[in-house]
Each structure stands twice: as C-alpha cells, then as structure tokens.
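Undergrad: Build me a structure from this.
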Amino acid sequence: MSDRPYNVLFLCTGNSARSILAEAILNRLGQGKFKAYSAGSQPKGEVHPYALQLLKTLNHDTGFARSKSWEEFAVPEAPQMDFVFTVCDNAANEACPVWPGQPMTAHWGVPDPAAAEGTEAEKHFAFDDTYRMLNNRISIFISLPMTSLDKLALQRRLNEIGRDVPKAG
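TA: As a prediction, the model looks like this:
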C-alpha cells in the first residue's frame, strides 16, 4: 500500500463505546504502523462514561475521544482510509458513504456494552469483555503480513478475524 501508516476507521451506530474502544486499542497497539479513527452513522454526541472510565483505568489517553459522524470521513479533505471495520451489526447493515480510495472493509461485530443490563459490576464487565474481544481482533489484525498478502488473501483474513471462533465440545 504505502510507507505511511495505514488509516483505519471503526464504525458503529452511536460512536460512543465499541468504535471508541477500538480506536484507542489500535492507536496504542499499532502505533507508528496504523492510525485509527472512529465514527458513527447516528452519533450519540458523547462518549459513554464507562468507556472513558475503562480507557483511563487502562492508561489510555482519552483526549481523542468524541462521538462524531462518519460524514467527517467521507469528504475529500478527510484522511484516506485503507481499512474500514464495522463493529456493530446495525452499522454493518446501513448504507455507508462511499469512502475515497476504496478501502478494504470487514465486519467485526461485538455486543454493545452500553446495552448491558444488571448491576453496575455487570455493566462494567460488559465493557471489559468488549475491550477484550476488540483487543484480540486488533492484535491479530496488526500481526498480518500486510505487504506479503495479496488483496484477496488479505480480505479473507480480515473477514476471518470478525467471525466468532466455534467453542469446543
């Protein structure tokens, strides 16, 4: 692709939890090789407080975190994306803008921690679990040999990352 960092956009409907977590994770794990962004089709306008609390607890800088529309990334002056990943089922089924540069896309759906019900501890656990799932997928993604995979093989691997691994017996 190029010698600049790969630009990656994580999409969700509200851009308040999952996509924000994914942006933080990739910017930490892929520092120098990847630059992550996040957006939503119908942004809530604020980041979920549990997402911010979790990121701060894990020593992530949260200065980047704001809920924004995916339209910001569909304009000519926006960074050109190399990859666009949906992390919620609603966003995966919506008509997305046309992304300049034809980035590779995949769906990496994870449950919405903001929709978790129960005690405060159970709600916090939902955010922890979402972070763990995204961290695992992003760790696999950044370890892919980008330059040695042809586009078809890379697309296949991106799709595989988003599939749930069957549980043994």
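
Undergrad: For the rest of this, base every contact and every neighbour count on C-alpha atoms.
TA: Noted.

Undergrad: Which helix or which strand is home to N159?
TA: helix 151-162 (DSSP states H and E).

Undergrad: I meant V84, not that one.
TA: V84 belongs to strand 83-86, assigned by DSSP H and E.

Undergrad: another one to check against the first:
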Amino acid sequence: MSDQIFNVLFLCTGNSARSILAEAILNREGQGSFRAFSAGSHPKGAVHPYSLQLLKMMNHDTSFARSKGWEEFAAPDAPKMDFVFTVCDDAANEACPVWPGQPMTAHWGVPDPAAVEGTEAEKRFAFADTYRMLANRISIFVNLPMRSLDKLALQRRLDEIGRRLPEAG
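TA: Got it, this is the predicted structure:
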C-alpha cells in the first residue's frame, strides 16, 4: 500500500455516538494518512449531546458531526472506502450493517453508550469509556505498518483489533 490517504467508514446503527466518536478520533490521530467518515443503518437524525460535549472536552472539532445514513456513502459520487469498520455491539444483539464492495472490513463492536440508563454520571462514564475503547483500537490501527503487510496479514490484524477485550476503565 502506498502513501495514499485511506478513507475509513465507521458504521453503527444510529450514528449518534460510537461511529461519531470514532470518526473524530481517527480524523485527529490519523491526520495525513486516514480520512474518517461515519454513518448509521438507522440514523437517529441527531448526534447525541453527550457525544458532542465529550468531543469538545477532548478538544476535537465537532463541525463535521451529523447523523446520516450509510446510503450517502454508497452513492456513485461518494469517496471510495478503503476500510469499513462496524462498531455495533453483538453482545446486545444489535444488527450491524453490511457494506457492499471491496474495502477491507472488520467488526470492532463496543457497547452503545446512548443505551445506558442510570444517573447522569453513569451515562457520561459510558461515553468516556466508549471513547477510550475506540481510541485504543484506532491508535493500534493507525500504527500498523500498512506498507509492509500483505492484504491477508492486514485483515488478520484488523480482526485482532476488534477481538481485543476492552481494558477495564
């Protein structure tokens, strides 16, 4: 793989929390090598306010943030995706969207912080924990030796990143 900028799409169900967080993290961590996007199979239509507050607190630009459907990235004039990562939570029996075409794909499931019930502190902790899990995975991803891995080895590494158990927060 060359010095190109790789397009990465993060998919989840509502595109209001997990995929939005991942998009922000990768656009900062992978600047110059990766360009991130996010979408949902059933977009909520609005980004969760806790997502926006957390990103601002972590000094991320939030001007990009909007809840949108994955169809936007399937259009003929959409950027060609090199990687597509689903971040839905299998453990909660969430249906993850499947991406057509030939990008490299992997499942990096994390619990949906927007589904957490409890006190405001518990909800905010869930968003921070999701951010941490995604940031850890994305850090590993952006540091992979892309140019020295063949496609099969790269696919194995992407799958390994998704299988890593999140460290206790």
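
Undergrad: Quick check, E117 of structure 1 in contact with K123.
TA: Yes - between E117 of structure 1 and K123 there is a contact at 6.2 Å, judged by Cα atoms under 8 Å.

Undergrad: Pull the number of nearby residues for G32 of structure 1.
TA: A count of nearby residues for G32 of structure 1, using other Cα atoms under 10 Å, gives 11.

Undergrad: From M1 of structure 1, how far out is it?
TA: For G32 of structure 1, the distance to M1 of structure 1 (Cα to Cα, to the nearest Å) stands at 15 Å.

Undergrad: now M146 of structure 1
TA: From M146 of structure 1 to M1 of structure 1 the distance is 8 Å (Cα to Cα).

Undergrad: what about those two, which has more around it?
TA: Higher neighbour count among M146 of structure 1 and M1: M146, with 14 against 8, using other Cα under 10 Å.

Undergrad: Which residue is the nearest non-sequential neighbour of the more buried one?
TA: L154 (7.3 Å; Cα to Cα, 6 or more residues apart in numbering).

Undergrad: Quick one: map that neighbour onto structure 2.
TA: L154 of structure 1 maps onto L154 in structure 2 when the alignment is built from TM-score structural alignment.

Undergrad: Please report how far its match lies from P43 of structure 2.
TA: For L154 of structure 2, the distance to P43 of structure 2 - Cα to Cα - is 30 Å.

Undergrad: between E117 and K123 of structure 1, who's got more neighbours?
TA: K123 (17 against 10).

Undergrad: Quick check: that one touching P113?
TA: Yes - contact criterion Cα under 8 Å: K123 of structure 1 and P113 qualify, at 7.0 Å.
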